[in-house]
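Novice: Here is a sequence with its predicted model. Questions after.
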Amino acid sequence: MSAQTSTMKETSSQTAGPFVHIGLIPHQAGFDIFEKNFSNVLVEAGTRGERIRIEGRILDGLGEPAKDILVEIWQANAAGRYHHPSDRQDDKPIDPNFRGWGRTGTDFQSGIYSFETIKPGPVAVDRHGHRSMAPHVNIWLVARGINMGLATRMYFSDERAANAEDPVLNLIDPPGRRNTLVGRREDRDGEVVYVFDIHLQGEAETVFFDI
């Protein structure tokens, strides 16, 4: 390393600024600038699988809801396959009516986020399908005050047997912290809702992944 490079200072960084909603989810900020807005609805009329709603709040260290968080999810379809060329589970079908990815923001008034999707199937850990991950949804958060996007997962409370065998959940120690990744099932007038609150800090802080 030369003397010149050894004395170079780190470039200043910035958090996501106040225009994150205008650029990424402008319709929520009241702007109609995209021909096709990204949405929190991942399903169509022909999408296969059990229709579900995922909703929750994102809470700061004081337990107060954060009302300016961008939330993205991506997930496998009902058969447990991602709609992406990197998924080589050729024994599982691709659902052409399921995008498997969605984006929204926490509501400016209530702080609640929500997605209309389907419950995913288990995803094989290896190409031979000898082991599988429990059904789950991948979640990514970004907002002012967060220097890097936060990645986490939501598993399902009614998949206890699969959760107990999940290789990712079993890496989390102490075991009690695994509960921060489990969405609670509720049945509301025939609609299946999984409630998943995300805690950014504090004693109940959600497990985030370094990816």
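Specialist: Arrived safely, thanks for sending.
Novice: rest of the way, CA atoms for contacts and neighbours
Specialist: Noted.
Novice: I54 contacts V195, doesn't it?
Specialist: Yes - here I54 reaches V195: they are 6.1 Å apart, a contact under C-alpha atoms under 8 Å.
Novice: list the helices and strands the lengthiest strand in the chain packs on?
Specialist: When the chain is parsed with DSSP state E, its longest strand is strand 51-59. Counting contacts by 3 or more C-alpha pairs under 8 Å, 6 or more residues apart in numbering; DSSP states H and E, strand 51-59 is packed against strand 112-118, strand 191-195, strand 198-199.
Novice: out of those strands, nearest to A151?
Specialist: strand 198-199 (11.0 Å; C-alpha to C-alpha).
Novice: V71: which of the helices and strands packed on strand 51-59 is closest?
Specialist: Nearest to V71, of the helices and strands packed on strand 51-59 and by C-alpha to C-alpha, is strand 112-118 at 7.7 Å.
Novice: Could I get the buried residue list for the closest one?
Specialist: The neighbour-count check on strand 112-118 (16 or more other C-alpha atoms under 10 Å) flags I112, Y113, S114, F115, E116, T117, I118 as buried.
Novice: Below is structure B, check it against A:
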Amino acid sequence: MRSLILLTTLSAALACGPADGGTASGSETSTAATGDPQTASTQPTSTGDSTGGVPTAPECQEDADCALFNDCCRCTAAPKSAQFPECDATCLQSTCDALGLRDVQVACLSGRCEFARVTCSDGPVACDEAKPQCAEGTVNSVKDSCWGPCMDPRYCEGGPCTADSCGDGWTCVDSQSGASTCAPVPFECSGGTPTCACLQPYLDEFCGGACSDAAGGVLCEDGG
């Protein structure tokens, strides 16, 4: 199960009608799949399987297989075919918007539907928008010369990361050059343990060279 990054408490607001399960425009309080109205998360409580089970085969082959599920109850990337429980909450803004995830994109990473990688930066930017104040545990990103969504650092292009910084279901991939980046552990990896064998179909996404197994993860042999 992907780890949950708990963000700041969201302000309660007046109810203004039932959500329709899609992008909501209205709520008492925006929550993610945690079901706790005092917390919200940029991660779902399941790995693409709406029943809470963990798949053992890839859930996507390309970005187009994934969709953003954004309503009063959740803000998550999942296969387009995923079925989530009906969201009975009402909200003034959708969960993604409440979390500062405006214009967040989804992608197929390591055979999993995830938020797309972003360029993490504190600027400067070319637009006149004020710099977003990101919640604890998230960082600023830049998109099209302006500010992008506040994201969990695991989604930053090019890292860096440490063995413990990527969270459950992810691994920090080190390179001989000294670079590092977080990568989702494919569902095919038994017990969630990353190895070069189970990562092989996805190495091009985060490893430019050969791969060797290392303690607690893998190493990209890029000749550095």
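Specialist: Alright, I've got the coordinates. This is a predicted model, so every value here is computed, not measured.
Novice: Tell me how the two chains score on TM-score.
Specialist: Once superposed, chain against chain, the TM-score is 0.26 (TM-score structural alignment, normalised by the length of the first structure); 105 aligned residues with a C-alpha RMSD of 6.3 Å.
Novice: Output the helices and strands packed on strand 51-59 of the first structure as CSV; include the columns distance to V71 of the first structure.
Specialist: Converted to CSV, those look like this (distance: least, C-alpha to C-alpha, whole Å):
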stretch, distance to V71 of the first structure
strand 112-118, 8
strand 191-195, 15
strand 198-199, 11
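Novice: is it true that F156 of the first structure touches M133?
Specialist: No - the criterion here is C-alpha under 8 Å, and F156 of the first structure misses it with M133 at 11.9 Å.
Novice: higher neighbour count, the two?
Specialist: Comparing F156 of the first structure with M133 by other C-alpha atoms under 10 Å, the one with more neighbours is F156, at 22 against 19.
Novice: so what secondary structure elements neighbour the helix or strand following the longest strand of the first structure?
Specialist: Where DSSP states H and E defines the elements, the next helix or strand beyond strand 51-59 of the first structure is strand 70-74. Where contact means 3+ C-alpha pairs under 8 Å, 6+ apart, strand 70-74 of the first structure is packed against strand 101-105, strand 136-142.
Novice: for those strands, which one sits closest to E191 of the first structure?
Specialist: strand 136-142 (18.5 Å).
Novice: ok, then the element right after that closest one?
Specialist: Using DSSP H and E, the helix or strand that follows strand 136-142 of the first structure towards the C-terminus is strand 150-156.
Novice: Hey, what's the angle from that following strand to strand 70-74? Just curious.
Specialist: 50 degrees (axes from the mean of the first three to the mean of the last three C-alpha atoms, to 10 degrees).
Novice: Show me what strand 150-156 of the first structure is packed against.
Specialist: Counting by 3+ C-alpha pairs under 8 Å, 6+ apart, strand 150-156 of the first structure packs on strand 136-142, strand 182-188.
Novice: Pick the most buried one from the ones you listed.
Specialist: Among those, ranked by average contacts under mean count of other C-alpha atoms under 10 Å, first place goes to strand 136-142 (a mean of 19).
Novice: quick one on the thing from earlier: for the helices and strands packed on strand 51-59 of the first structure, which one sits closest to G183 of the first structure?
Specialist: strand 191-195 (5.3 Å).
Novice: ok, and for that closest one, which residues are buried?
Specialist: For strand 191-195 of the first structure, a neighbour-count test (16+ other C-alpha under 10 Å) marks V192, V193, Y194, V195 as buried.
Novice: The closest residue to S212 of the second structure other than its chain neighbours: which element?
Specialist: Leaving aside its sequence neighbours, S212 of the second structure sits nearest to L219 (C-alpha to C-alpha, 6 or more residues apart in numbering; 5.3 Å). For L219 of the second structure, the host element (DSSP H and E) is strand 217-221.
Novice: Can you list the helices and strands that that strand packs against?
Specialist: Where contact means 3+ C-alpha pairs under 8 Å, 6+ apart, strand 217-221 of the second structure is packed against strand 170-175, strand 210-214.
Novice: Quick one: neighbours of A77 of the second structure, just the number.
Specialist: The burial count for A77 of the second structure: 27, using other C-alpha under 10 Å.
Novice: what do you get for L150 of the first structure?
Specialist: So L150 of the first structure, with other C-alpha under 10 Å, has 18 neighbours.
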